[in-house]
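Trainee: show me how the following folds:
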Amino acid sequence: MTNAALDLIGDNVDVALRMGVRGDLERVERKLSPVDWQFCAGADWIKGKGVPASLKDITEFISPASDLRMFLEHFVLGGRELPTGMITADNQLMIRDLALSGSGVALLPSGLCRDLIKSGRLITILPDIPIKAPVLNLTFPSRADITPRVRTFADVLAAQFT
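Mentor: From the prediction side, this is the model:
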């Protein structure tokens, strides 16, 4: 597992989970589900710092690595820039846990923080910022390369999203 955008053919990858449509003729993409994103901070951080009123008011941002950051700014935030990162991490689970521990504000996929928000441990902030939900896709190098084993794995995984 990696967050890096690998070359499926060159890196000999059977299947990848990727957000957004790439439109490459060498790939086959199977749409799974839209991925909603939201800004969150730990309850203790909110108690100590208050609720930011805008992106510009966020002084302690936990930033994703540059490739995901650019994707989020372009496809999720519609061209708006994320705040400067006080911390940068290349793993969304780590970013979620840093926000949970009071290290700052994070932009997270809703599925990673839903239960923590329900429990009150994470707080949703900036709900008025328009956020687009890119589609999560199963991506294959090409139709010819899909083995029965990979097809079965893809079918089982896709069933989890229906």
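
Trainee: make it CA atoms for all contacts and neighbour counts henceforth
Mentor: Fine.

Trainee: in the chain, which spans are strands?
Mentor: 16-19, 28-34, 37-42, 61-64, 85-89, 105-109, 122-125, 135-140 (DSSP state E).

Trainee: redo those as TSV? Include mean neighbour count.
Mentor: TSV is the format used below for the strands of the chain (neighbours: other CA atoms under 10 Å):
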stretch	mean neighbour count
strand 16-19	18
strand 28-34	18
strand 37-42	24
strand 61-64	24
strand 85-89	15
strand 105-109	25
strand 122-125	22
strand 135-140	21
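
Trainee: any chance of those in a markdown table, with distance to Leu72 too?
Mentor: Shown next, in a markdown table, are those (distance: least, CA to CA, whole Å):
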| stretch | distance to Leu72 |
| --- | --- |
| strand 16-19 | 10 |
| strand 28-34 | 14 |
| strand 37-42 | 9 |
| strand 61-64 | 9 |
| strand 85-89 | 14 |
| strand 105-109 | 9 |
| strand 122-125 | 17 |
| strand 135-140 | 13 |
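
Trainee: could you also give me the structure for this next sequence, so I can compare it with the first?
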Amino acid sequence: MPSSLSTQALTEFCAVAANLSFARAAEALQLHPSVLSRRIKALEASLGTPLFHRHTRSVTLTEAGAALLPHAQDLLSRLADAEAMVARFSAEPTGVLRLALPTSFGQIAIGPLLADFRRAHPGIELELSVSDDYIDLVEDRFDAAIRIGVFASGAGLKARRLAEIPRYLCAAPEYLARAPEVNVPSDLAKHDLLHFSPLAAGPVWKLSESSREVEIPVRPKLAADNAVMLRQAALDGAGIALLAGFLVDEDLRSERLVEVLPAFRPQPAHVWIVFPDRPILARKTRAFIDFLVERWKAGPPGANVD
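Mentor: Predicted coordinates:
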């Protein structure tokens, strides 16, 4: 049996209880007094008890009406809170969105998307920190960061993994033509190696063959914290580099670079979006996450989707 306590009925009951007058309550609700009176009588009939004592110039609550009133007010208040919460998802996000991006990935994979994001969300202003330095999102008041590698949860942060980026050992054909052959990982010790220094605390390259992992100690001829510079050094024939797919996919397709030891691929890197762990995620941050997920359904440049 459907309940007679609809939102409309509770709203009208509370209005009469607040005004202690059908006329004043009807005016507040923009109803004719006779319509409101008829509806309250119908509510009382459905409940099987009167809610108001009716006097010549005013009304007062009955015992049943007084018992119902706080529950009705609480229900209407919670309903209003629920509607406000849902409205946050439908309203256009606004405000300044502060993002921390790694240098190379930020420039190549995210930079080309920013104009489209701004067109989709004109109320959001962007502030970007493009650096490979670690940024404390909470202390430095950033809304989100893109990070590549292993995400350590905790420290007041949450994360969503967006994609998996393959990495390659690669070198220019002219370098390989003059250098010793590379048939097994141990042959790398005979070569000029180009190392991206933030990849690990120690100079070790981890390669995988099926389920077997091989660790190769690296004595780099060139180490740098900028992957774009290492890519250029590899293109110039300076040696063998370990680089992410988003940097070298086109070079490998065009054979400007050649993959070395394809049977021993470096472990892939994961792309994460990291944000402070708060009860409600800001709409502007949610908008950016949803935008990346939608645009990267097939993965960012050089990536494999989870």
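
Trainee: picking that back up, which of the strands of structure 1 sits closest to Ser54 of structure 1?
Mentor: strand 122-125 (9.2 Å; CA to CA).

Trainee: what's the closest one aligned against in structure 2?
Mentor: Using TM-score structural alignment, the residues of structure 2 aligned to strand 122-125 of structure 1 are 257-260.

Trainee: and the contacts of that stretch?
Mentor: 168-173, 182, 234-235, 240, 248, 251-252 (CA atoms under 8 Å, 6 or more residues apart in numbering).

Trainee: in CSV, list these along with distance to Ala18 of structure 2.
Mentor: CSV is the format used below for the contacts of stretch 257-260 of structure 2 (distance: CA to CA, whole Å):
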residue, distance to Ala18 of structure 2
Tyr168, 73
Leu169, 76
Cys170, 77
Ala171, 80
Ala172, 82
Pro173, 85
Val182, 86
Ala234, 78
Leu235, 79
Ile240, 80
Val248, 71
Asp251, 75
Leu252, 75
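
Trainee: for the residues you listed, which one is nearest Ala152 of structure 2?
Mentor: For those, the nearest to Ala152 of structure 2 is Tyr168 (24.5 Å; CA to CA).

Trainee: the closest one matches what in structure 1?
Mentor: Match for Tyr168 of structure 2 (TM-score structural alignment): Gln38.

Trainee: quick one: contacts for the most centrally placed residue in structure 1?
Mentor: Compute the mean C-alpha point of structure 1, and by CA atoms, centre = their mean the closest residue is Pro109, 4.8 Å away. Residues in contact with Pro109 of structure 1 (CA under 8 Å, 6+ apart) are Val35, Asp36, Trp37, Gln38.

Trainee: try 10 Å
Mentor: Listed by CA atoms under 10 Å, 6 or more residues apart in numbering, the contact partners of Pro109 of structure 1 are Val35, Asp36, Trp37, Gln38, Phe39, Cys40, Gln92, Leu93, Arg96, Ala133.

Trainee: how about the residues you listed in CSV, adding distance to Ile62 of structure 1?
Mentor: Below are the contacts of Pro109 of structure 1 laid out as CSV (distance: CA to CA, whole Å):
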residue, distance to Ile62 of structure 1
Val35, 19
Asp36, 18
Trp37, 14
Gln38, 13
Phe39, 11
Cys40, 10
Gln92, 10
Leu93, 12
Arg96, 9
Ala133, 20
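
Trainee: can you give me the helices in structure 2?
Mentor: Using DSSP state H, the helices of structure 2 run over 7-19, 22-29, 33-47, 63-90, 103-105, 114-120, 173-178, 227-235, 245-254, 283-295.

Trainee: distance check, Ile87 of structure 1 against Phe71 of structure 1.
Mentor: To Phe71 of structure 1, Ile87 of structure 1 is 18 Å away according to CA to CA, to the nearest Å.

Trainee: meant to ask about Ala133 of structure 1, not that
Mentor: In terms of CA to CA, Ala133 of structure 1 sits 12 Å off from Phe71 of structure 1.

Trainee: mind listing the shared neighbours of these two?
Mentor: Common neighbours of Ala133 of structure 1 and Phe71 (CA under 10 Å, 6+ apart) are Met19, Gly20, Leu77.

Trainee: got those residues as a markdown table, with distance to Ile123 of structure 1 columns?
Mentor: Formatted as a markdown table, those follow (distance: CA to CA, whole Å):
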| residue | distance to Ile123 of structure 1 |
| --- | --- |
| Met19 | 25 |
| Gly20 | 27 |
| Leu77 | 19 |
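
Trainee: nearest to Thr162 of structure 1, out of those: which one, please.
Mentor: So of those, ranked by how close each gets to Thr162 of structure 1 (CA to CA), first place is Met19, at 17.1 Å.

Trainee: let me know whether that closest one touches Ala133 as I believe.
Mentor: Yes: look at Met19 of structure 1 against Ala133 with CA atoms under 10 Å: they come within range, at 9.4 Å.

Trainee: between the two, what contacts are shared?
Mentor: Common neighbours of Met19 of structure 1 and Ala133, counting by CA under 10 Å, 6+ apart, are Ser33, Pro34, Val35, Phe75.
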